[in-house]
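Colleague: A structural model of the following input is requested.
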Amino acid sequence: MEMTVGPDRVVSLTYSLDIEGEEAPEWFKRPLQASFIFGREPVLPLIERAIEGAREKEEITLTIPPEEAYGPHRAHLVKEIPLSRLKHPERVRPGAYYEEEGPFGQKTFFKVLAVEGDRVKADFNHPAAGKNVIMRIRIEAVREATAQEILAAEIRRCGGG
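Modeller: Next comes the predicted model:
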């Protein structure tokens, strides 16, 4: 009997994300894998509803609105910064993403909105903030969870591990 996604079943899937209506950065679109016990581990309700009843090898595409994805675009995260503060000013191009590593390994990442003289208008919002996210899911495997897996998931959910 073919197994479908449902409560207390281990679901293994691959998924990729994209931004509706625009080109997302490559790191954002990279395929990822996830495995979880349906109904026992934290998954967005929108995703659970979309995959419930799906079969192995089934592909599902859903649109996730900003409020359930990366939140609204925040105007206070758009700033003007001097080009002289950047390690690699030659990489600054309007419409492109700029990234550099700081002295302690922290990342500076923003979208270049404009370059005006010696100043850069930079958007520090997540690239998908304020936008619909397209999620493409492929159900790779579905099986019954063991009693031990269910217990471990419950312990994690309650903060015990």
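Colleague: C-alpha only now, for contacts and for neighbours.
Modeller: Noted.
Colleague: how about the helices in this structure?
Modeller: 26-29, 45-51, 147-157 (DSSP state H).
Colleague: and those: which comes nearest residue 127?
Modeller: helix 26-29 (8.7 Å; C-alpha to C-alpha).
Colleague: tell me what the closest one is packed against?
Modeller: Packing partners of helix 26-29 (3 or more C-alpha pairs under 8 Å, 6 or more residues apart in numbering; DSSP states H and E): strand 9-19.
Colleague: one more sequence to fold, the one below, so I can look at both together:
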Amino acid sequence: MKVVKNSIVTLKYSVTDPDGAMVDDGQEPLIYLHGGHDDIFPKIEEALEGKELNETVKVRLQADEAFGEYDAELVQIESRADLPEELELGMELEGGPEDGGEGDDDFVIYRVTEIDGDKVVLDGNHPLAGKPLVFTCTVAAVRPASKEEVARGSASED
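Modeller: Sure thing, here's the model as predicted:
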């Protein structure tokens, strides 16, 4: 079976930076619903269209095609006293909207990137924001999506 719209695709993959340094060794396969459901980066989905089992594609993504450009406005310096007592580098914290907006989409996940005395630096950018990436993907399995998966817009969790 070929990779076509509304098929569930299982990929073996790895991600490197443009110099070949490993970013993600793809320990777990990536399973997604193919066909414009925003389950995978569009440029990768386009490269996989029509591929068959065991075919491999290598796709270079610029930062804006992957995790976005780095946004300095998503970096905040907060008082240590305003944050949880159990705080460590790399920890993730959910932050609310600065403009008073409402809704789940307004929340940002911040990573603790620096702790200096009573000041803490929080970064709301994805760790790979601003970086070009090279995805190497091999089609490991393809099957038709169920009606439920298509309606939901994503592969089953099982």
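Colleague: what's the TM-score once they're superposed?
Modeller: Aligned and superposed, the two chains score 0.59 in TM-score terms (TM-score structural alignment, normalised by the length of structure 2); 138 aligned residues with a C-alpha RMSD of 4.0 Å.
Colleague: out of the helices of structure 1, which is closest to residue 78 of structure 1?
Modeller: helix 26-29 (20.3 Å).
Colleague: centre of structure 1 to the edge, which residue is at the far end?
Modeller: The C-alpha centroid of structure 1 is most remote from residue 117, which lies 34.4 Å away (C-alpha atoms, centre = their mean).
Colleague: residue 67 of structure 2 maps to what in structure 1?
Modeller: Alignment note (TM-score structural alignment): residue 67 of structure 2 maps to residue 70 of structure 1.
Colleague: residue 8 of structure 1 versus the nearest residue in space to its match that is not next to it in sequence, what's the distance?
Modeller: Closest residue to residue 70 of structure 1 apart from its sequence neighbours, by C-alpha to C-alpha, 6 or more residues apart in numbering: residue 129 at 5.0 Å. Residue 129 of structure 1 is 33 Å from residue 8 of structure 1, where distance means C-alpha to C-alpha, to the nearest Å.
Colleague: picking that back up, which one of the helices of structure 1 lies nearest to residue 123 of structure 1?
Modeller: Short answer: helix 26-29, nearest of the helices of structure 1 by C-alpha to C-alpha, at 16.5 Å.
Colleague: in the closest one, what counts as buried?
Modeller: For helix 26-29 of structure 1, the neighbour count (16 or more other C-alpha atoms under 10 Å) marks residue 29 as buried.
Colleague: ok, how many other residues are close to residue 49 of structure 2?
Modeller: Neighbourhood size, residue 49 of structure 2 [other C-alpha atoms under 10 Å]: 14.
Colleague: that one matches what in structure 1?
Modeller: So residue 49 of structure 2 corresponds to residue 52, using TM-score structural alignment.
Colleague: quick one: its match and residue 3 touch, right?
Modeller: No - if you go by C-alpha atoms under 8 Å, residue 52 of structure 1 and residue 3 don't touch, sitting 11.3 Å apart.
Colleague: how many other residues sit next to the residue lying closest to residue 123 of structure 1 once chain neighbours are set aside?
Modeller: Closest residue in space to residue 123 of structure 1, ignoring its immediate chain neighbours: residue 78 at 4.3 Å, by C-alpha to C-alpha, 6+ apart. Residue 78 of structure 1 is flanked by 17 other residues according to other C-alpha under 10 Å.
Colleague: likewise the one 4 residues further on?
Modeller: As a burial measure, residue 82 of structure 1 scores 14 neighbours (other C-alpha under 10 Å).
Colleague: any idea how far residue 107 of structure 1 is from it?
Modeller: 18 Å.
Colleague: residue 155 of structure 1 too?
Modeller: Counting by C-alpha to C-alpha, the gap from residue 155 of structure 1 to residue 107 of structure 1 is 34 Å.
Colleague: residue 39 of structure 1 now?
Modeller: Taking C-alpha to C-alpha, one finds residue 39 of structure 1 at 35 Å from residue 107 of structure 1.
Colleague: and the two? Which one has more around it.
Modeller: residue 39 (16 against 11).
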